[in-house]
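In: Have a look; sequence and predicted model below, questions after that.
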Amino acid sequence: MAHSSNLIADDIEQYLERHANKSMLRFITCGSVDDGKSTLIGRLLYESKLVFEDQLTALEADSRKVGTQGEGLDFALLVDGLAAEREQGITIDVAYRYFSTERRKFVVADTPGHEQYTRNMVTGASTADLAVILVDARKGVLTQTRRHSYLVSLLGIRHVVLAVNKLDLMNYSQQVFDEIAAAYATFAAEIGLTDVVPIPLSAYIGDNLTERSANTPWYTGPTLIEHLETVEITDDPHQAPFRLPVQWVNRPDLDFRGFSGQIVSGSVRPGDRLRVLPSAKESTVARIVTMDGDLDEAVAGQSVTITLADEIDISRGDVLAAADALPGVADQFEAHLVWMGEHEMLPERPYLCQIGTMTVQARITKPKHKVNVNTLEQTATNTLALNEIGVCNISFDRPVPFDPYADNRDTGGFILIDRLTNTTVGAGMIAHSLRRSDNIHWQAVDVDGPARQALNGHRPQVLWFTGLSGSGKSTIANELERRLHALGCHTYLLDGDNVRHGLNRDLGFTEADRVENIRRVTEVARLMADAGLIVLASFISPFRAEREAARELIGPDQFCEVFVDTPITVAEQRDPKGLYKKARRGELANFTGIDSPYEPPEDPDVRLDTTTLTPQAAADRILAELRRTGVVA
């Protein structure tokens, strides 16, 4: 094991050199709750002699205090570090541990078994080469076993160990082991897992963990550690085409300009021809620079700085790729998506997307289907809830370099981030680009925005009125448009009710429908602003995310958020359309302010308190703002 080599005492330098050159295997343990994942890893650490004396003393004390093994050592406590994990005897967070043997180094991720922590399991599996899927011999293959197996397949892990644990509690029955192995093999074949090695175990006792157990004389396969030491990982990133997502443009002085990042696949040498994507410009490698000097070759996993023979405009997020084996470049994809957000996914809501070292804005169109991991049935859906898995079309706001996830996990995987809370809400795996993204191009025109602005005699602007129903948005917008028209300004009023008679007549008032309603209106307002108009958009638009997306799409210089601030008690007293009364009687579902939330602007450009301002005074306030910012003279 790790500390049993005679070289440690005889020749430490030779030992360290041999240790540095060992191959590395990253694997995860997963399965249902209380299948023994943490105990398995704890026992591996113990058997690898990587538990120091003070840790062992603490383990003995903790085992007596919160252990689950009576007077024996509870090896799970070596891994379960959170207080809540120790109290409940479960894994919540992803715990990473390192150990080594004479033949190999290992990084293992202990992932949670509870369905509610599926997102944590996805995190641990994203970099793994192999999965150890544990099954309690008393319970057999469970729902969470199938869920984790499906995720393992989806995340591109092709090597699986089926660890049938706690076989000691079933008297080491070969029949029990064979039945579980056969049941799992049937399911594994359905999801494309072909390299499955079943091993009978007792993680607590140590049966077949590091040494062959006399309790299972009928088993002739490898021990767990033997298999982990010898399994050949077929997906060698060194053999794949060269890819380096640029993380940093290294410019310490005027004489040096390099592009730094980690090589995610392939290898590179000075003189190799590279293409920069998405710009498609080419050059040759001049130098491969590191802190320890220049290299003759760099391979996957190394972090380097590459200098090119030609001056090319390259930024963070660009990808350096082998010119003769290029990734694709597109802005629309079909992808598998694992939803990790507490709130359900809303089609067309803008999210931030991290792919490689690039951050873009992304929108998910209506999901094609979601997958029932128990039956593998595909069912139609309009959204995805926490821990659900689906196939969706996704659109980015710009073209990005990519490889299908099946070919390259680093350039084919992405995460989605909530724009307001900055929390990760989804993990995606690109299947392929959509053909329509390759066939649609932006058509250049001769009469552009500045030309229309000069003709109109004023700057284009989108005035976005937001507030509760009955706050007075439409009244104020109508009064303002009347005054702008009298000044000779070219205007158009987009009113929430009017738009729903035509453009958005197919939409209801669910959260998803409200998101799509504002998305369409934003696109129309942007086109009208491009035509040189002053657009007055009067919509409740209850969600900050959509209002911020409208500002970004239209442009902050052409967008003015007007918050018509009216307390709900006042708006309900006015109730010009009788909608609040219907909502209170339960006749209107999803009514903003009653049973659907309104997120007021945190920093509006103009705030109007309609409890003190008349519509005329409010219009005066906005007109003064337009003059101050130079929209109108």
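Out: Alright, I've got the coordinates.
In: okay, CA-based contacts and neighbour counts for the rest of this
Out: Will do.
In: can you give me the helices in the stretch 401-550 of the chain?
Out: Along the stretch 401-550 of the chain, counting by DSSP state H, counting those that start in this stretch, helices occupy 409-412, 435-439, 449-456, 473-486, 496-499, 511-530, 544-554.
In: got the ones you listed as a markdown table, with distance to Ser173 and mean neighbour count columns?
Out: Output for these, formatted as a markdown table (distance: least, Cα to Cα, whole Å; neighbours: other Cα atoms under 10 Å):
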| stretch | distance to Ser173 | mean neighbour count |
| --- | --- | --- |
| helix 409-412 | 40 | 23 |
| helix 435-439 | 54 | 11 |
| helix 449-456 | 78 | 14 |
| helix 473-486 | 74 | 19 |
| helix 496-499 | 69 | 15 |
| helix 511-530 | 53 | 20 |
| helix 544-554 | 57 | 19 |
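In: I'd like those written out as a markdown table, with distance to Glu53 added.
Out: What follows is these, written out as a markdown table (distance: least, Cα to Cα, whole Å):
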| stretch | distance to Glu53 |
| --- | --- |
| helix 409-412 | 40 |
| helix 435-439 | 60 |
| helix 449-456 | 73 |
| helix 473-486 | 71 |
| helix 496-499 | 70 |
| helix 511-530 | 57 |
| helix 544-554 | 53 |
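In: Second structure for comparison follows:
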Amino acid sequence: MMGRMNDRTEVDGVVDVHSAVAEHAAEIATARKDICRIATAGSVDDGKSTLIGRLLYDSKAVFEDQYEAVARASKGDYVDLALLTDGLRAEREQGITIDVAYRYFSTPRRTFILADTPGHVQYTRNMVTGASTADLAIVLVDARKGLLEQSRRHAFLASLLRVPHLVVAVNKMDLVDWSEEVFERISDEFSAFAAKLNVPDLTVVPISALNGDNVVTHSPNSPWYEGPTLLHHLEHVHVAGDRNLTDPRFPVQYVIRPQSDAFHDYRGYAGTVASGVLRTGDEVQVLPSGLTTTIAAIDGPRGPVEEAFAPMAVTVRLADDLDVSRGDLICRPANAPQVTQDLDALVCWMADEPLRPRQRLAIKHTTRSVRAVVKELTYRLDVNTLHREQGATELGLNDIGRVQLRTTQPLFVDDYLRNRVTGRFIVVDEATNATVGAGMLTPAG
């Protein structure tokens, strides 16, 4: 493998290692049971929490005492699996999801992190939070109601956040007598809408989350459906290839200088590889200084490694003693991100107090924190109609709009479409230290 990994070609000074590293990453991912991050979305009462409960239960990720507690709390003749995810008292009382709930389960093939996000329009910010790191988004649609405004809203948000894979789960098919005509109508309508959103991968599955039909095993109620079950698709969707293995980006999180005689010469820079591949011996550049050196060694949790790629957490040692600190970024000299103090981004506002021009805020981008001022609000986006309101003067809670910011210090950024880590940032209220917004650096179009 290592021999093949070193067979690489130079294209305009940039090392093209994507195919070889993707193969290597896929092998390691298989051995370690690759992690797939999933966000669920959809309108109110479409069954998101019930679906997650079903996946947890059928994958044996629920303890017996948990199931018994849910069974006792359930009303009616069936066990309400939604109670496995709706943990807040207000959620249980109202039968709705309010906060983002993360749940974990594994199959022999893959480990999953599930984010159950609210369906109400006033919780758009929660959906953005859950989908910002997702590899795949599941949008549930009630077979009786068809494609609703909130279903379109969440599909648009998933495409805006560049979630690579989208699954439409047409739920409650048992309530429409497993009608193939109803399923095909919803599938065609959603496919036509998704074509406008540049969704790279779309899969539509008919299910009944309550009864488990087509969730883990094929249901005899839908002999006309020849596609995969939901879990089979989640297990086999290829997520390793979605990672950017071309652009090496290593934000420095912490400088390690052990206070020990045995390691008195040790100086390492710890962090998580944001994208690309780092190898011992590679020539690298440190931003913002622009100084170049080579990688002397890479230390992983279990000792030295020859190479590191996203999302590995490692410590990088450099051949030269450079001034490197938290917030700096290590990259390749011929493949560096843009260094800028002017940000043009789509911002989802998450605070009650609206965002307005000339407002002063703090920006956290990877491991770098800077202060910023809002230069201009270009437009506010209506996520229902995709209309741009050019005359908007502020962004309110859950609003999304294009904002121009000026930072006090330079940031090292990429286009969000190319790199979801270096292409995003959060906005922080300096007074309360609360996260009040999330931004994506996407070109105006």
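Out: Thanks, I have it. Bear in mind the structure is a predicted one, so any value in this text is a computation, not a measurement.
In: so how far is the first residue of stretch 118-126 of the second structure from its last?
Out: End-to-end distance for stretch 118-126 of the second structure, by Cα to Cα, to the nearest Å: 7 Å.
In: okay, and it goes to which residues in the first structure?
Out: Under TM-score structural alignment, stretch 118-126 of the second structure corresponds to residues 112-120 of the first structure.
In: Stretch 417-432 of the second structure too?
Out: Residue span in the first structure matched to stretch 417-432 of the second structure, by TM-score structural alignment: 406-421.
In: Same question for that stretch: list its buried residues.
Out: Using 16 or more other Cα atoms under 10 Å as the test for burial, stretch 406-421 of the first structure gives 406-419.
In: How is the counterpart of Arg287 of the first structure in the second structure assigned, secondary-structure-wise?
Out: Residue correspondence to the second structure (TM-score structural alignment): Arg287 of the first structure is matched to Ala297. At Ala297 of the second structure the chain is in strand, as set by DSSP: H, G, I helix; E, B strand; the rest coil.
In: For the second structure, just list every one of the helices.
Out: All helices of the second structure, identified by DSSP state H, fall at 2-5, 18-31, 48-58, 64-73, 89-94, 124-131, 149-160, 180-194, 230-236.
In: Mean neighbour count added to those helices, as TSV?
Out: As requested, those are exported to TSV (neighbours: other Cα atoms under 10 Å):
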stretch	mean neighbour count
helix 2-5	10
helix 18-31	16
helix 48-58	23
helix 64-73	13
helix 89-94	12
helix 124-131	24
helix 149-160	22
helix 180-194	16
helix 230-236	17
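In: Tell me which of the helices of the stretch 401-550 of the first structure lies nearest to Ser265 of the first structure.
Out: The closest of the helices of the stretch 401-550 of the first structure to Ser265 of the first structure is helix 409-412. By Cα to Cα, the value is 8.4 Å.
In: Val314 of the second structure is nearest to which of the helices of the second structure?
Out: Nearest to Val314 of the second structure, of all the helices of the second structure, is helix 18-31, at 15.8 Å by Cα to Cα.
In: Tell me how far the residue most central in space within the first structure lies from Pro237 of the first structure.
Out: With distances taken as Cα atoms, centre = their mean, the residue of the first structure nearest its centroid is Ile415 (1.9 Å). Separation of Ile415 of the first structure from Pro237 of the first structure (Cα to Cα): 21 Å.
In: Which strand in the first structure has the most residues?
Out: As assigned by DSSP state E, the longest strand anywhere in the first structure is strand 389-402.
In: Name the residues of that strand that are buried.
Out: Within strand 389-402 of the first structure, judged by 16+ other Cα under 10 Å, the buried ones are 389-396, 399-402.
In: for stretch 258-276 of the first structure, same thing?
Out: Of the residues in stretch 258-276 of the first structure, 258-270, 273-276 count as buried by neighbour count, 16+ other Cα under 10 Å.
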